[in-house]
Structure formats: structure tokens, C-alpha cells
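Participant: give me a model of this one.
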Amino acid sequence: MILSNDDKCWCKSGLKYNECHLDFDKKLQVLKKQCCTVPKRKLIKNKEQIEGIRRSAEINNGILDLVSETIKAGMTTEDINTLAHEYTISRGGIPATLNYEGFPKSLCTSINDEVCHGIPSKDVILKNGDIINVDVTTILNGYYSDASRMFMIGEVSDEARKLVEITKECLNKGLEAVKPWGFLGDIGAAIQEYAQSNGYSVVRDFGGHGVGLQIHEDPFVSHCGTKGTDMILAPGMVFTIEPMINVGSSKIFIDEDNGWTAYTADGALSAQWENTILVTEDGIEIISK
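Facilitator: So this is what the prediction gives:
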């Protein structure tokens, strides 16, 4: 679509094109001529959409704060699910995972060698020494936010503690690599380098993703990569960074019975942290964490 300066901007901000995304588009055109992969317009969120995602994230962050305050040995993962579900509904939100492509619960709880998509159950009781990832996605007024945190139950082994800490630092390295007008591949390169330098492997089968208007949007955010490659990171993009780091092999398998839960192929520990971020004109904003 070719717009004149006085036309309404394509981002639906209500502003004139020359007051909104004219200079933005010119920059993308220059980068495209340099053979860079540039984001499609549908990946760029306007101010109204960003504010909607922020409000959704207030609930999402509140859920994870509540879990942080209450999680302990003796709880079942179903107890965690109930807490999250009731908190979300009481604040006018919707648990995005509930019934998503058949997923039966309001969040994911992945313990020890479970890489991701663990299904809460009244039969799974947290015990001293466990590490668990709690992954929450919330819808509020049609806007999505997504984040996960690791929790260490009681006294955990040195191996487990180090994995959780290094995985958090992998996330931080990925966040630091995000620069407006930089490259998507910089994120994976930073995470992969740090994880492997500490003797860990990076899961390649899953990655981060665009989010905000749907639960999963483009782009796919790999946690392995090559610096200076892949899509341009333009202001207005919203996506997750969520490295899954294994003590042993990066290989995984999916539980055949439930069709969801991913496990490490060698039974070694796995950890994950996830933030939803906004690329801004001068850096990033962590929206959900």
C-alpha cells in the first residue's frame, strides 16, 4: 500500500503517515535494499496495542508473583494451576493456555527433566530438591502476555542451582543482545555462546515468538544463532525470549500419552526463564517477566 503524507498511518494509530511511520518505512526500505530481512507491518504494534499488552502483563506478572509467594514442597502442581486460574478470572483475564489446541490447564508446570509444557496434576506433588518452571500466558481484552520463572523447592543440589542461575543469565544475555535496528540472530548467538561456555546445551526444537494479538505470532526467536543474521529488530515488535537450557544433551522427546510435555532425552535437568519484551526506539521494555 502506497500512502501519502497526509493519509492515516497503516498502523491504525489514527495519526497521519508523515507523523507516524513514514521515517520508519524509509529506514526499512534502505535495509531491505541491503538484503536484510525486514519485519512485515503486522508485526509492528501501535501505542494502543502496546498498552493493551502491558495491562494483560499486569495480571500475568501478578500470577507469577503469587506463585513465588506460595510455592513450596507438598503442594501439587494442580494447586498452582488453581491459584493461577482463580487469580486470572478474578481480574477479568482469561488463561490463554486453557483449551488451547486441547491443552487442559491454565498454565504449564515443568519439573526437573521436563523441558516445557508440563501439565498440572493433583498427582504431582512438589518435593524438596525439585526445580520447576511455571509458564503463564494471559489474555485481557484480546491482548496476550507471556512469561515464565524457575522456582527451587527447598534445598536443591548444586547442579540444579547452577543450572537455574545460568539459565537466568542466558535470558539476560539474550535481552542485552536486543538492539533497535539490530538482528534477531544476535539473540540466539548471545544465548548459545553463554550456555555452551558453561557446559550446557540449548534446546533447538522450541523458541521464543511474537506475542500480543495472538498467543503465538511471528517471528520465531531461536536461542541458537549467528550474530548479524535473520530479521531486523524494529521498534514496535513484541516477542518473547525464553531459553530452555539442558545439563546434558539438547535432544528432547514429547510424552506420547499426553502429546504435550517435552522431556530431555537423557533424563538430565532442564531449566527455562521467559520474558515478553517490546523493542523501543532506544532499547527494550520488559513487559512481562
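
Participant: from here on, contacts and neighbour counts on C-alpha atoms
Facilitator: Noted.

Participant: helix, strand or coil for L213?
Facilitator: Here L213 takes the coil state, with states given by DSSP: H, G, I helix; E, B strand; the rest coil.

Participant: my bad, should have said F24
Facilitator: With three-state DSSP as the basis, the three-state label of F24 is helix.

Participant: next, the buried residues of stretch 273-286.
Facilitator: Residues of stretch 273-286 classed as buried by neighbour count (16 or more other CA atoms under 10 Å): 273-280, 284.

Participant: using TSV, please lay out the residues you listed together with distance to K26.
Facilitator: Formatted as TSV, the buried residues of stretch 273-286 follow (distance: CA to CA, whole Å):
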residue	distance to K26
W273	36
E274	33
N275	30
T276	27
I277	24
L278	21
V279	18
T280	17
I284	22
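
Participant: biggest separation within the residues you listed, which pair?
Facilitator: W273 and T280 (21.7 Å; CA to CA).

Participant: next, the second sequence, to be compared with the first:
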Amino acid sequence: MTELYDPFSDVRGFRYTGSLRAVYPLSPKTRIPSSIRKPNYVNSPEEQQGVRTAAVLAREALEIVASHIRPGVTTDELDKVLVQAAIERKCYPSPLGYHGYPKSVCTSVNEVICHGIPDQRPLADGDIINIDVTLFHEGFHGDLNATYTVGERAKNDEALVRLIRTARECLDKAINICGPGMPYAEIGHVIKPHAEANGCAVVRNYTGHGIGRVFHGAPTIYHHPTRKAYGIMKPGHIFTIEPMLNLGTEWRDVSWPDDWTVATVDGAPSAAAEETLLITETGVEILTAKGGPRKIDTTEAREAHLKARAERRESGSE
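Facilitator: The predicted structure follows:
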């Protein structure tokens, strides 16, 4: 007979509030007939491949749009470039018409954090711009973004270069701890310290998200430590991480009257970076990686991260 036990009896800091106790082990995982359609947080191999294909096409489109970034080009012209790239790949630009969004790509310039609407303003030497591309291909979405300098002035602006670099580093550090068994809440614990160490604040009101057949779904990916973050990564989970950083210490935002454009409250520049990710048995696959999907074994990095977090909690430093 299987021995029964209380799995939480030795968990430090946990105390039951009543007489009820958990009794383990749990019975084997339930098997649901393959004929029954599964919800969007359980992705079949076919669905994973669908998102993988859309992600590759979205990366291609982003690279094409980015190649047109230069002083004098309007963000509306960049939108037209994206539309052409999408059509050539037999894709629908996911943002177009999404809750009334009027364009096909988000172009967030300078102090705009996210959801900037392409318009007739020419890019200027010294600007930075985030291009956020999502394509819908044969029933699946692929999503990514990146921030770029415009002209020589921006390339030589140390603060802007540091902001863009830090956004990407925060994303990479978060990706490197993704894998089965990792709480989604740990993402914020990786991003926030690195951002602040480099003179940047993490935007709190906008998050990463689950993606697949649905543009934005569960889980919600917070980029700062919060008790709102819940859930554990499991093989087959697909989601985005997209940290948005503001230069300085102010993380708050303000919305323009168009009900889409989100800007920093103090006018400080903002940058972001994003990839679509698939959790594997040993780590993570970056579906939107430059050069094609790339798998990473994160086993050692995950173990080291959780060990360091536990040590900080025990010492009272966190």
C-alpha cells in the first residue's frame, strides 16, 4: 500500500490555518482522449509547430522593417513595409483592428513605452524606436519586438545605447531561467535588479502574455516582483517576455488621447525587447530567435537561480 504523507509539513514559513491537511501522493495525471479539444494553455505538437512557423515569419518581417529605419522615414512608411512583408508571407498583421487598433505594427518612439500608432512624423537623427511585430499565420500568432537607434546621434548617445542594451539583457536573463518547474513569478526577480543596476526603471502596467491561437492569453508575465504573478512553467507552455524599461527611476506611464499610445510620465526615453518562447523538457526554445528557433538547456541556470533566491530569503536580504 502506498504510504500517505503531508507534502507541506516541512515547508519553512507555512502554517495551516485550520484542521484540514493535504494528503499525498496525488493520483497519476489524468489522460484526456485526444479527440477532445484542449484549452490554449495545453499546446499539442501541432499547435507548437503552428506558433513556431508564425514566429519565424514575424522575425523575418521585423528584420525587414528594421532595415528601413533611418532619419526622414515616417512610421507610417514603416507600417506599409510591414504590411507588404506580411502579405508576402501569407500572414495577417495581428494588431490591425485588434480592439480597434488602426495600424498593422506598433512603432514606439523615444518616450513612448508601447502601442505607438504609425503616423506622418519623420524619424529624426537621435531618436530611438521600438518596432513590435505580431503576425497571424494559419491560425497562430508569433510576436516579438526590438528597439533601435535612429541615425548617428542616437548611436553615440551613451544613455540611449545603455537603455536599449539593458532592455535586451533583462530579456536574455529572464529567458535563461525559463524551464519546467520554474515559477512565472521568478521572471520579475531577475529583470528588476538588473534594470535598476543600469539606471533604468521597469514599467509595471504592461506585461508579457500567453500566445498561440489567441493573441493575448494566459499566463500574464510580470516583469517586476509582484504577488499577482502565479503559475509554474511546464513543457508546452508558450508565452512572451517583453520587459519595458524607462531611463531613470520613474516607472509610471500616461496614455495619450488616442487610447493606445503609452508614454513615460516624465518624458524620459523608453526601450523594450521581446521574444516568443516555448517551454521544453530541459529548458526553453526561443521561437522568434534571430536566425531561427533556438533551444537552450537552462537546467543549471535554473538550479543556481533558485538556490540563490532561497539563500537570500533565509538571510533576510530579500
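
Participant: ok so, going back, of the buried residues of stretch 273-286 of the first structure, closest to N128 of the first structure?
Facilitator: Using CA to CA, W273 is the member of those that lies nearest N128 of the first structure, at 20.6 Å.

Participant: so how far is D282 of the first structure from the closest one?
Facilitator: Remark: distance between W273 of the first structure and D282 of the first structure (CA to CA, to the nearest Å) = 24 Å.

Participant: one step back: just the buried residues of stretch 273-286 of the first structure: which are in strands?
Facilitator: 275-279, 284 (DSSP state E).

Participant: could you dump those to a markdown table with distance to G199 of the first structure?
Facilitator: Conversion of these to a markdown table gives the following (distance: CA to CA, whole Å):
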| residue | distance to G199 of the first structure |
| --- | --- |
| N275 | 23 |
| T276 | 27 |
| I277 | 27 |
| L278 | 30 |
| V279 | 30 |
| I284 | 29 |
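
Participant: re earlier: ok, the buried residues of stretch 273-286 of the first structure vs V238 of the first structure, which is closest?
Facilitator: So of those, ranked by how close each gets to V238 of the first structure (CA to CA), first place is L278, at 4.5 Å.

Participant: so who does the closest one touch?
Facilitator: L278 of the first structure is in contact with 235-239, 284-287, counting by CA atoms under 8 Å, 6 or more residues apart in numbering.

Participant: need those in JSON lines (columns: distance to D158 of the first structure).
Facilitator: Output for the contacts of L278 of the first structure, formatted as JSON lines (distance: CA to CA, whole Å):
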{"residue": "P235", "distance to D158 of the first structure": "40"}
{"residue": "G236", "distance to D158 of the first structure": "40"}
{"residue": "M237", "distance to D158 of the first structure": "38"}
{"residue": "V238", "distance to D158 of the first structure": "35"}
{"residue": "F239", "distance to D158 of the first structure": "32"}
{"residue": "I284", "distance to D158 of the first structure": "33"}
{"residue": "E285", "distance to D158 of the first structure": "33"}
{"residue": "I286", "distance to D158 of the first structure": "29"}
{"residue": "I287", "distance to D158 of the first structure": "31"}
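
Participant: circling back: ok, so of the buried residues of stretch 273-286 of the first structure, who is nearest Q49 of the first structure?
Facilitator: Within those, the smallest distance to Q49 of the first structure is 11.3 Å, found for L278 (CA to CA).

Participant: number of nearby residues for D258 of the second structure?
Facilitator: 10 (other CA atoms under 10 Å).

Participant: with P45 of the second structure instead?
Facilitator: Other residues near P45 of the second structure come to 9 when the count uses other CA under 10 Å.

Participant: and if you look at E176 of the first structure?
Facilitator: Each residue near E176 of the first structure was counted by other CA under 10 Å, and the total is 14.

Participant: what's the burial count for the counterpart of I125 of the first structure in the second structure?
Facilitator: Alignment note (TM-score structural alignment): I125 of the first structure maps to P122 of the second structure. A total of 14 residues lie near P122 of the second structure under the criterion other CA under 10 Å.

Participant: which ones are touching the closest residue to P122 of the second structure other than its chain neighbours?
Facilitator: Excluding its sequence neighbours, the residue lying closest to P122 of the second structure (CA to CA, 6 or more residues apart in numbering) is T74, at 4.0 Å. Shown here is T74 of the second structure, whose contacts under the criterion CA under 8 Å, 6+ apart are 118-123.

Participant: most neighbours, which of those?
Facilitator: For those, the largest number of neighbours (other CA under 10 Å) sits with P118, at 21 neighbours.

Participant: just confirm E311 of the second structure is within a helix.
Facilitator: Yes: counting by three-state DSSP, E311 of the second structure is found in a helix.

Participant: where's it relative to E152 of the second structure, distance?
Facilitator: Here E311 of the second structure is placed at a distance of 45 Å from E152 of the second structure (CA to CA).

Participant: with A268 of the second structure instead?
Facilitator: Using CA to CA, one obtains 20 Å as the distance from A268 of the second structure to E152 of the second structure.

Participant: quick one: N176 of the second structure from H237 of the second structure, how far?
Facilitator: Summarising the geometry, the distance separating N176 of the second structure from H237 of the second structure, computed by CA to CA, is 16 Å.

Participant: actually H223 of the second structure, not the one I typed
Facilitator: As for H223 of the second structure, its distance to H237 of the second structure is 18 Å (criterion: CA to CA).

Participant: which one's more surrounded, the two?
Facilitator: Using other CA under 10 Å, the more surrounded residue of H223 of the second structure and H237 is H223, with 31 against 25.

Participant: picking up where we left off before, verify the stated contact: the match of I125 of the first structure with T75.
Facilitator: Yes: under the criterion of CA atoms under 8 Å, P122 of the second structure is in contact with T75, at a separation of 6.8 Å.

Participant: now the common contact residues for the two.
Facilitator: Going by CA under 8 Å, 6+ apart, no residue sits against P122 of the second structure while also sitting against T75.

Participant: that older thread, quick one, which of A268 and E152 of the second structure is more surrounded?
Facilitator: For A268 of the second structure against E152, the residue with the higher neighbour count under other CA under 10 Å is A268, and the figures read 17 against 13.

Participant: where's that one, which helix or strand?
Facilitator: Assignment of secondary structure by DSSP states H and E places A268 of the second structure within no helix or strand.

Participant: OK, contacts around it?
Facilitator: Listed by CA under 8 Å, 6+ apart, the contact set of A268 of the second structure reads 110-111, 246-248.

Participant: CSV please, covering those and showing secondary structure.
Facilitator: Written out in CSV, the entries for the contacts of A268 of the second structure read as follows (three-state DSSP):
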residue, secondary structure
N110, coil
E111, coil
N246, strand
L247, strand
G248, coil
